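1. sequence plus predicted model, see below.
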Amino acid sequence: MRALTLDVGGEVFAIEATSVREILDMVPVTEVPNAPAFVAGLINVRGRVVPLADLRVKFGMEHRPPDDDTRIVVFEITLEEEPTVVGMLADRVHTVCDIALSTMEPAPKVGMRWRPEFVRGIAKHDGNFIIVPEMNRVFSTEGAGTANSENETRAG
């Protein structure tokens, strides 16, 4: 799998490179009242309104403000059988690399801070573990709560 690797909360994640449209520096974010806690707001991407997600909130990690390394990864997923463009905050974007699917294993049931349905698997690359999230499920309306509580709100 050709993947873009990025850092969120000290963890390395990989998303399929073919779904990535672009990587942006931070842009103004418009907050949306009553949106799920993990939705940081809406951004303008080339004249198109795009929801922006903060996976730190979705995965029960501590919220932190953007810094010079923060990027927005814009990619396409399928929601309710429709292609949908979304943005995701990344603490840092690393590189595009090839991950051998043969190295991917199911997420362990013990010791994970994420709901198992959000994790496609744990892959190994260059001796490190990389979390491969199931982005369609992460962004689905059915999975709109955080990893720890459906009623948890974003701190910060």
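-> Yep, that arrived.
2. for the rest of this, base every contact and every neighbour count on C-alpha atoms.
-> Will do.
3. nearest the geometric middle of the protein, what residue?
-> Ranked by distance to the mean C-alpha position of the chain (Cα atoms, centre = their mean), the top residue is residue 55 at 4.8 Å.
4. how near is that residue to residue 90?
-> 8 Å (Cα to Cα, to the nearest Å).
5. what's the overlap in contacts for these two?
-> residue 8 (Cα atoms under 8 Å, 6 or more residues apart in numbering).
6. picking up where we left off before, would you confirm that the residue nearest to the centre of the chain contacts residue 87?
-> No - using Cα atoms under 8 Å, residue 55 makes no contact with residue 87, being 10.5 Å away.
7. contacts only, for residue 55.
-> Neighbour list for residue 55: 8, 38, 88, 89 [criterion: Cα under 8 Å, 6+ apart].
8. ok, and the closest non-adjacent residue to residue 109?
-> In space, and not counting its chain neighbours, residue 109 is closest to residue 116: 7.3 Å by Cα to Cα, 6 or more residues apart in numbering.
9. now do the strands in the chain.
-> Here the chain has its strands, by DSSP state E, at 2-8, 11-16, 20-24, 39-45, 48-53, 71-79, 82-90, 92-98, 119-125, 128-133.
10. take the one below as the second:
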Amino acid sequence: MNLPVNSKPPLKVDAAEAQTEEDQYLTFTLQQEMFAIGILNIKEILEYGQLTTVPLMPDFIRGVINLRGAVVPVIDLGARFGGCQSEITKRTCIVIIEVACDGEHQDLGVVVDTVSEVLEIPENNIQPAPTFGTHIRADFIEKMGKVNGKFVIILDVNKVLSVEEMASVSQIAEASVD
């Protein structure tokens, strides 16, 4: 199951179309909680599998996959948020996300329990991120979206998937093993 998601806006976009794409979010569940990521960051959704584990990595790095010849690290969001690794089921997916790193773009995979749908959340249904009261770091939350009377946590992918921060955590883990 390889479901590509268009992450590049068309060459000629009028203001109404650009606003619509910016209001679209891929929603997914992780440990019975609903999260969302802006659709412009999503490259594709893959069925879970074909992972190669890498020794001496932190718990939140599940391994790497070969994506059309490129090595793509796969992050377990459950473990990244400080919990335990996600349980792999038939509905577990890897969402390929493009993040900024030192002025360049890098693809990273994230393990999610289930992918729900692409939702359009109007700006008037979006609230600022809370400073407390969630089980994940406050800086990981970009904002909160209200959908059907419930809140959806909209993640800041550049903070959750900060390559620099994950690399420093990995170096600390390696140093503690030595």
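-> Perfect, thanks for sending it. Note that this is a predicted model, so its numbers are computed, not measured.
11. okay, now the residue nearest to residue 109 of the first structure: neighbour count?
-> Residue 116 of the first structure has 16 neighbouring residues, counting by other Cα atoms under 10 Å.
12. residue in the second structure paired with it?
-> If you follow residue 116 of the first structure across to the second structure using TM-score structural alignment, you land on residue 138.
13. thought its match was touching residue 129?
-> Yes - if you go by Cα under 8 Å, residue 138 of the second structure and residue 129 touch, sitting 7.4 Å apart.
14. check contacts around the residue mapped onto residue 72 of the first structure from the second structure.
-> Mapped onto the second structure by TM-score structural alignment, residue 72 of the first structure lines up with residue 94. Applying Cα under 8 Å, 6+ apart to residue 94 of the second structure gives the contacts 45, 46, 47, 48, 74, 109, 110, 111, 112.
15. corresponding residue for the third one in the first structure?
-> The one in question is residue 47 of the second structure. Aligning on TM-score structural alignment places residue 47 of the second structure opposite residue 25 in the first structure.
16. which non-adjacent residue is nearest residue 44 of the second structure?
-> Using Cα to Cα, 6+ apart and skipping residues adjacent in sequence, the residue nearest residue 44 of the second structure is residue 4, 4.3 Å away.
17. pretty sure the one you found sits against residue 39.
-> No - Residue 4 of the second structure is beyond contact range of residue 39, at 11.5 Å (criterion: Cα under 8 Å).
18. quick one, which of those two is more surrounded?
-> residue 39 (23 against 12).
19. not counting sequence-adjacent ones, nearest residue to the more buried one?
-> Excluding the flanking residues, the one nearest residue 39 of the second structure by Cα to Cα, 6+ apart is residue 25, at 4.9 Å.
20. for that neighbour, give its distance to residue 174 of the second structure.
-> Counting by Cα to Cα, the gap from residue 25 of the second structure to residue 174 of the second structure is 36 Å.
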